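Chemist: below is the structure, and that's it, no one-letter string:
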């Protein structure tokens, strides 16, 4: 039954957020961890090259740092392992926080009024050894170094574990922090972190990114991030008559160093890309906000056709099958679902609906595996949320999508999650945990030599279904 108090969730959220700038920036002033300085901060790893032989790092300083370097060395047991370090000159990009140039017109970014320009620096360390522990550090002004940060290149093959987060979006520092830390405690050996969009609420607003970087702490710099554009990574700029359409935040490309697909339109660069982590795992990242879904569908079709990896995982923000009322994306489903089914994509990881949903499309009869235990599955799909903004689940679940052969298998409301995905040869283990580290959902997927997949659940205990009616009182997270 729909409850009246939930009708005000979205409205109250928008009202509270609209007053947030005055609360946090004017009354209290910028926190000491927001403003850039000559010291490097917001250090983050992404993939932009072969993960087995390269490490990609981006960081920030104030605009006085015109050029700088980073260093890397094999991380050995020696006290002074760093004597063997090598230096790499960084690329540097200026970002004007309080305004942005759009179509030849400089428009204001009111959320960042009074903030000085910053410089973002990036390097790609190349010619590294696979599955090897390295230590790197980055410099701001001369002599202003970060600590040495240890990280490991990808193995060419073998087991891989990663963590998947749905929307963080709001209450980032206050509430999302505990989810990230719980994920690290559960999976300290994760090789990368996947963020399925809406990392923040207003992506042109520097303060929200300050919270996101602080909430993730050292994990951003030591574990590579696969980042997906969500609808809150785009927003309008300017005021009054000089107001733009919603465009990608001017902070996205400078602060992440992501692959550029040259055969795609410029507006899709660094938002649509793939990462072949190793011979077993291949990731495909889509920009589900773009109107150019047919272009992306063609790109995905070609990429999947060329992929020889055992496991292919697609991630996007808007879900193929919505789990919240009034949020269906039929045009995206029409463009992408045929490609996902054609290539029997193993896992589709999504966000946006601020609920939890997992379900699958079963194999067509002519593709059913014979003599295998468990249900034969063609595509498994997940919608998830990791932050403190919540919606009610669609009243009919996924029943309205029955024509597509999809079955909803687990759902939740009012609960942030993190998901740990472990891949070892022909076995994929999926586990969804609550922020207090309780197992909520899991399955094991086995892939045969013929590519057919069977999914089964063992005897592991999971907690009972979580709905608004069966969980604690819900209030929106404190606004930023």
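Modeler: On my side now, so go ahead. Keep in mind the model is a prediction, meaning the values are calculated, not measured.

Chemist: from here on, contacts and neighbour counts on C-alpha atoms
Modeler: Noted.

Chemist: what about the strands in the stretch 351-480 of the chain?
Modeler: 356-362, 375-383, 406-412, 417-424, 427-434, 439-447, 453-456 (DSSP state E, counting those that start in this stretch).

Chemist: same question but for the stretch 151-300 of the chain, I mixed them up
Modeler: 160-165, 192-195, 225-227, 234-235, 238-239, 242-243, 247-248, 273-276, 281-285.

Chemist: closest to residue 378 out of these?
Modeler: Evaluated over these, closeness to residue 378 peaks at strand 281-285, with 17.0 Å, by CA to CA.

Chemist: show me what the closest one is in contact with.
Modeler: Strand 281-285 is contacted from outside by 160, 228, 271-277, 300, 307, 309-316, using CA atoms under 8 Å, 6 or more residues apart in numbering.

Chemist: from those residues, which would you call buried?
Modeler: Buried positions within the contacts of strand 281-285, assessed by neighbour count (16 or more other CA atoms under 10 Å), are 160, 228, 271-277, 300, 310-316.

Chemist: quick check: residue 66 touching residue 92?
Modeler: Yes. With contact defined as CA atoms under 8 Å, residue 66 reaches residue 92; the gap is 7.2 Å.

Chemist: between these two, tell me which one has more neighbours.
Modeler: Per other CA atoms under 10 Å, whichever of residue 66 and residue 92 has more neighbours is residue 92, with 22 against 16.

Chemist: re the thing from before, what's the overlap in contacts for residue 66 and residue 92?
Modeler: residue 119.

Chemist: so where do the helices sit in this structure?
Modeler: For the chain, the helices defined by DSSP state H cover 9-18, 20-21, 177-186, 206-216, 218-222, 252-255, 293-306, 330-342.

Chemist: ok, second structure coming up, stack it against the first:
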């Protein structure tokens, strides 16, 4: 009997000890700071780039190792702590290929690559696409488009908005960033869409120029203007004044990017407000190409001597497409748009997600380089 009591007591003691191991913090293993998202590239210039990533737990040390060979050889330290990490490398050489990896505590990423911006007179390629939100099919179509973009090997990528279905959901943003694995090696410049709102959520996951809500950047012979077309920010006087200042540049080409299309033959149709608010100034201010999304289609439009492209086939459910008096070509397909730019031409190639061409054309230059005051005068005289 005494032996049974001793065995029972020992068993109870063991169970209590095991329960303490399970529930007591001093017995828990430390959470690992494994890399959950990224690294991904942001805000590339001719001499700098920003790299972001997320770890599974807070860290004590974060850095980027980089160089022009597999030995890397350079290290830029980031801030300690937190799970979201952002490191900016400066003093880089223009138009140069680099290799890099990130390190958080004892965890390191694979080695990836990036390329600093090319200079004036140098050709470059970028890809535009939009409406990649893929909750409805577990991101399957968005993943196919992302793979096609990666295969195209552009210098950078533009997203015309609606990257996620619900901007306030961190889970949605994590899914988008994980699916968009081309961002390991290619910078993404996004425009905010209505599904990406609020702006405070959108800017959490990106490091962009200016105030990040609307911004511009130079690349080669092109000046890019990225706007917020979502209510109520589309009515911002500050954004409008900023736009007027950026319409008059010395760049050979000017390209505007925003979410809502002034002209579209898709389900949502034309955005009348933007036909009045922005389009006349873009058209008379010398913008050569306008890239938009929102309608889940591809459409090439030419109106008032300006080329508009609706590219919203990045992963969301496709819409039926019609045709307007301005439509050059339209189709309902999962796609991306490859754009080759040099000092004398912009060539647009719309591609199915697997790279099969849909359409190819050269953008006619918009010679209405009138500046702010001439654009306003044209607005009044043409009765827009």
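Modeler: That came through, no problem. The model shown is predicted, which means the values in this text are computed figures rather than measured ones.

Chemist: quick one: TM-score?
Modeler: Superposed pair, TM-score by TM-score structural alignment, normalised by the length of the second structure: 0.80. Supporting alignment: 333 aligned residues with a CA RMSD of 2.4 Å.

Chemist: now the strands of the stretch 351-480 of the first structure in a markdown table, with distance to residue 216 of the first structure?
Modeler: Listed next are the strands of the stretch 351-480 of the first structure as a markdown table, based on distance: least, CA to CA, whole Å:
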| stretch | distance to residue 216 of the first structure |
| --- | --- |
| strand 356-362 | 22 |
| strand 375-383 | 21 |
| strand 406-412 | 25 |
| strand 417-424 | 13 |
| strand 427-434 | 17 |
| strand 439-447 | 22 |
| strand 453-456 | 33 |
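
Chemist: mind putting those into a markdown table with mean neighbour count?
Modeler: Compiled in a markdown table, the strands of the stretch 351-480 of the first structure are given as follows (neighbours: other CA atoms under 10 Å):
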| stretch | mean neighbour count |
| --- | --- |
| strand 356-362 | 22 |
| strand 375-383 | 24 |
| strand 406-412 | 18 |
| strand 417-424 | 22 |
| strand 427-434 | 19 |
| strand 439-447 | 20 |
| strand 453-456 | 21 |
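
Chemist: among these, which comes closest to residue 207 of the first structure?
Modeler: strand 417-424 (24.0 Å).

Chemist: could you check how far the closest one is from the centre of its chain?
Modeler: Offset of strand 417-424 of the first structure from its chain centre (CA atoms, centre = their mean, to the nearest Å): 14 Å.

Chemist: residue in the first structure matching residue 205 of the second structure?
Modeler: Using TM-score structural alignment as the criterion, residue 205 of the second structure maps onto residue 255 of the first structure.

Chemist: mind checking how far that match is from residue 392 of the first structure?
Modeler: Using CA to CA, to the nearest Å, we find residue 255 of the first structure at a distance of 33 Å from residue 392 of the first structure.

Chemist: quick one, what contacts the nearest residue to residue 269 of the first structure once chain neighbours are set aside?
Modeler: Distances taken as CA to CA, 6 or more residues apart in numbering place residue 260 nearest to residue 269 of the first structure, at 5.1 Å, with adjacent residues excluded. Residues near residue 260 of the first structure by CA under 8 Å, 6+ apart: 269-270, 272-273.

Chemist: tell me the one among the residues you listed nearest to residue 187 of the first structure.
Modeler: Using CA to CA, the contacts of residue 260 of the first structure come closest to residue 187 of the first structure at residue 273, 25.5 Å.

Chemist: quick one: the counterpart of that closest one in the second structure and residue 200 of the second structure, what's the gap?
Modeler: Structural alignment (TM-score structural alignment) places residue 273 of the first structure against residue 215 in the second structure. Noted for residue 215 of the second structure: a distance of 15 Å to residue 200 of the second structure, by CA to CA.

Chemist: ditto for residue 133 of the second structure
Modeler: Relative to residue 200 of the second structure, residue 133 of the second structure is positioned 18 Å away (criterion: CA to CA).

Chemist: neighbour count winner among those two?
Modeler: Set residue 133 of the second structure next to residue 200 and count neighbours by other CA under 10 Å: residue 133 wins out with 28 against 13.

Chemist: counterpart of the more buried one over in the first structure?
Modeler: That one, residue 133 of the second structure, aligns with residue 169 by TM-score structural alignment.

Chemist: got it, and residue 286 of the second structure?
Modeler: Superposed on the first structure with TM-score structural alignment, residue 286 of the second structure falls opposite residue 344.

Chemist: quick one, what contacts that match?
Modeler: So residue 344 of the first structure contacts 378-379 (CA under 8 Å, 6+ apart).

Chemist: do the same with residue 103 of the second structure
Modeler: Residue 103 of the second structure makes contacts with 61-65, 109, as judged by CA under 8 Å, 6+ apart.

Chemist: again, only this time at 6 Å
Modeler: The contact partners of residue 103 of the second structure, by CA atoms under 6 Å, 6 or more residues apart in numbering, come to 62-63.

Chemist: one step back: out of the helices of the first structure, which is closest to residue 197 of the first structure?
Modeler: The minimum distance between residue 197 of the first structure and the helices of the first structure falls on helix 252-255, with 11.8 Å, by CA to CA.

Chemist: got the buried residues for the closest one?
Modeler: Going by neighbour count (16+ other CA under 10 Å), the buried part of helix 252-255 of the first structure is 252, 254-255.

Chemist: how close does the nearest residue to residue 376 of the first structure once chain neighbours are set aside sit to residue 443 of the first structure?
Modeler: What sits nearest to residue 376 of the first structure in space, not counting adjacent residues and going by CA to CA, 6+ apart, is residue 454, at 4.3 Å. Distance, residue 454 of the first structure to residue 443 of the first structure, by CA to CA: 10 Å.
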